[in-house]
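In: Following is a predicted model, sequence given first.
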Amino acid sequence: MKVNINGIETRYVLSNEGGGPWLTFIHQLGGDLSVWDQLAGYFRDDYTVLRYDVRGHGKTAVSAQPFGVIDLSRDLAALLDALDAPTTHLVGMSMGGMIAQQFALEHPARLDSLTIADSSAGTPPEARSMWDQRARAVRTDGMATLVSATLSRWLTPDFQAAHPEAVEPIREVLTQTLPEGYAMACEALRDFDVRGKLANIRCPTLTVAGRHDVGTPPATTQAIADAIEGAQFELLDAAHLAPIEQSHRFAALLETFLEKPV
């Protein structure tokens, strides 16, 4: 399905077999909603599960203008409005975790719980040039220039060798991501920083990191939990896409977390 959100044709998939509370998943940079296929299947009998492609990713159109993570948060709010979703549990991975943090700060009344995986609350000054370099690289040479290095950060060698059927769809989506959509998102992440605001988040929060994540070390995700009162931190035996590499463990953690009384 597609809907016009803030002037951008946005693809989403809604699975509401269970008709339960809303549960929204947000994908990583260079990904799309398909990365959540397995987890959506796990939860759809008990929740109204929403997945969507962030602007410039998957089958959602590229923005005509530069944007920030605050705009991506407002895209999510507008999508929930369009679907008549009053509140939602929110799960974000990597870039999706940044969008989720921004949404939690901007729309606290619309959030039932917050789950952040393998993410950061802000880019330190010394790391800003890395985002600029990635944006330049894909604009100049296309997505293929980043695929090998990106997958090596995203998934451990053991997982890649054992589960090619899971790796290939992720590789294909990354390869087919529009360079300008990827580059503009890199620039949005470069400028993202809510580290000084996290204490304002009051909803139940779960954070999850991959033990072998070299791009976003576990301490970076744990710092988010440390800044949010009562937040839970869990470490999985995985690289950057921990909810995918350890999908059964992540599903169990998330299920237990969502069932806790508020």
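Out: Looks like it arrived, so ask away.
In: drop to CA atoms for contacts and neighbour counts, all remaining ones
Out: Noted.
In: so which strand or helix has Leu114?
Out: Under the assignment given by DSSP states H and E, the secondary-structure element containing Leu114 is strand 111-117.
In: Give me the helices and strands touching the next helix or strand after that strand, please.
Out: The first helix or strand that comes after strand 111-117 along the chain, using DSSP H and E, is helix 128-141. Secondary structure elements in contact with helix 128-141, counted by 3 or more Cα pairs under 8 Å, 6 or more residues apart in numbering; DSSP states H and E, are helix 144-154, helix 179-190.
In: Out of those, the one nearest Ile5 is which?
Out: Among the helices and strands packed on helix 128-141, the nearest to Ile5 by Cα to Cα is helix 179-190 (15.9 Å).
In: Following element in sequence after that closest one, please.
Out: Sequence order places strand 205-210 as the next helix or strand after helix 179-190, per DSSP H and E.
In: Which elements pack onto the strand holding Leu114?
Out: Strand 111-117 is packed against strand 88-93, helix 95-106, strand 205-210, with contacts defined by 3+ Cα pairs under 8 Å, 6+ apart.
In: Reformat those as a markdown table; add mean neighbour count.
Out: As requested, those are arranged in a markdown table below (neighbours: other Cα atoms under 10 Å):
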| stretch | mean neighbour count |
| --- | --- |
| strand 88-93 | 24 |
| helix 95-106 | 25 |
| strand 205-210 | 26 |
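In: Can you say which of the ones you listed is nearest to Ala227?
Out: Counting by Cα to Cα, Ala227 lies closest to strand 205-210 out of the helices and strands packed on strand 111-117; the figure is 10.7 Å.
In: another one to put next to it:
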Amino acid sequence: MIKLTRVFKTFDGGRSYAVKDLSLTVGVGETLVLLGSSGCGKTTTLKMINRLIEPTQGIIEVGGKDVMDHNPVDLRRQIGYVFQGIGLFPHMTIEQNVEIVPRLLGWSIRSRQERMQELLEIVGLPAESFAQRFPDELSGGQQQRVGVARALAANPDYLLMDEPFGALDALTREALQQELLTLKNQLKKTIVFVTHDLHEALMIGDRIAILHEGNLEQIGTKKDILNTPATQFVQDLFTIKRPDTFI
């Protein structure tokens, strides 16, 4: 479980807040989507969970333990992280990219190889065809699949995803969204997924947390939010283009 209790973040000594008094819980095996426009605080919130950014105030717990009591490097190795830029190491093969965290954790060569082969198969890039390739030999969609495999390599209980499909073309993005739905049902990870895309949020999230100017406007299931918007902002957001196919 991931739990945030009255979390604040300011970058300018309190003159303004990127995140204001945010409290929420992500249940075990749940996918929570943080939805909002640029600058609303969603990526800042995500990065505070694995201490890439530290909160100004409040408590963030992962697995029942305050993240500030963790060594930040050890914490990040326990939490998978996928972001829009993909971030594969260009001088490493796909095999080496996927195995990097297990290697840092001291896994045996055999264990690393078995895990790499298993994950590449899961994301649709069989090792016999892709393990020895380099990132620049893959399409954008294939690279993002490798990014997901790398994030899952050490078998973390938690997965943070920061607009992972935002830079891809529409057809590839839709295909990867469908694959993520299959993957999350198969692996039962606890996922926090950041997006500004309304359609993507409704497709992927078990629940959605809507952020606006650092404030949590509403959190709930897609049905709750569509049928009972908590604020005028939420009502306006979903009135502009109501996606009735998701009700």
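Out: Alright, I've got the coordinates. The model shown is predicted, which means the values in this text are computed figures rather than measured ones.
In: What value does the TM-score take for this pair?
Out: TM-score of the superposed chains, computed with TM-score structural alignment, normalised by the length of the second structure, equals 0.29; 119 aligned residues with a Cα RMSD of 5.6 Å.
In: coming back round to it: would you convert the helices and strands packed on strand 111-117 of the first structure into TSV that also reports distance to Ala251 of the first structure?
Out: Listed next are these as TSV, based on distance: least, Cα to Cα, whole Å:
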stretch	distance to Ala251 of the first structure
strand 88-93	11
helix 95-106	17
strand 205-210	11
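In: Quick check: which of the ones you listed is nearest to Ala144 of the first structure?
Out: From these, taking Cα to Cα, the stretch that ends up closest is helix 95-106, at 19.9 Å.
In: Let me see the contact set for Gln160 of the first structure.
Out: In this structure, Gln160 of the first structure makes contact with Val167, judged by Cα atoms under 8 Å, 6 or more residues apart in numbering.
In: Indicate which one of the helices and strands packed on strand 111-117 of the first structure is closest to Thr221 of the first structure.
Out: strand 205-210 (6.2 Å).
In: Run through the neighbouring helices and strands of the helix or strand following the closest one.
Out: Going down the chain from strand 205-210 of the first structure, the next helix or strand is helix 218-227, by DSSP H and E. For helix 218-227 of the first structure, the elements it packs on are strand 205-210, strand 232-236, judged by 3+ Cα pairs under 8 Å, 6+ apart.
In: Compute the inter-axis angle for helix 218-227 of the first structure and helix 95-106.
Out: Here the directions of helix 218-227 of the first structure and helix 95-106 differ by 10 degrees (axes from the mean of the first three to the mean of the last three Cα atoms, to 10 degrees).
In: In helix 218-227 of the first structure, which of the residues would be classed as buried?
Out: By 16 or more other Cα atoms under 10 Å, the buried positions in helix 218-227 of the first structure come out as Pro218, Thr220, Thr221, Gln222, Ala223, Ile224, Ala225, Asp226, Ala227.
In: now, among the residues you listed, which is nearest to Leu76 of the first structure?
Out: Using Cα to Cα, Ile224 comes nearest to Leu76 of the first structure of the buried residues of helix 218-227 of the first structure, at 21.1 Å.
In: what about the closest one, distance to Glu234 of the first structure?
Out: When Cα to Cα, to the nearest Å is the yardstick, Ile224 of the first structure and Glu234 of the first structure sit 12 Å from each other.
In: shared neighbours of the two, anything?
Out: By Cα under 8 Å, 6+ apart, the residues touching both Ile224 of the first structure and Glu234 are Thr207.
In: All the helices of the second structure, residue numbers only.
Out: Counting by DSSP state H, the segments of the second structure that form helices are 42-49, 72-77, 94-104, 109-122, 127-130, 140-152, 170-187, 198-204, 222-227, 232-240.
In: Now do the strand holding Leu114 of the first structure: everything it contacts.
Out: Contacts of strand 111-117 of the first structure with the rest of the structure, by Cα under 8 Å, 6+ apart, involve 87-94, 96-97, 100-101, 104, 203-209, 221, 242-243, 254, 258.
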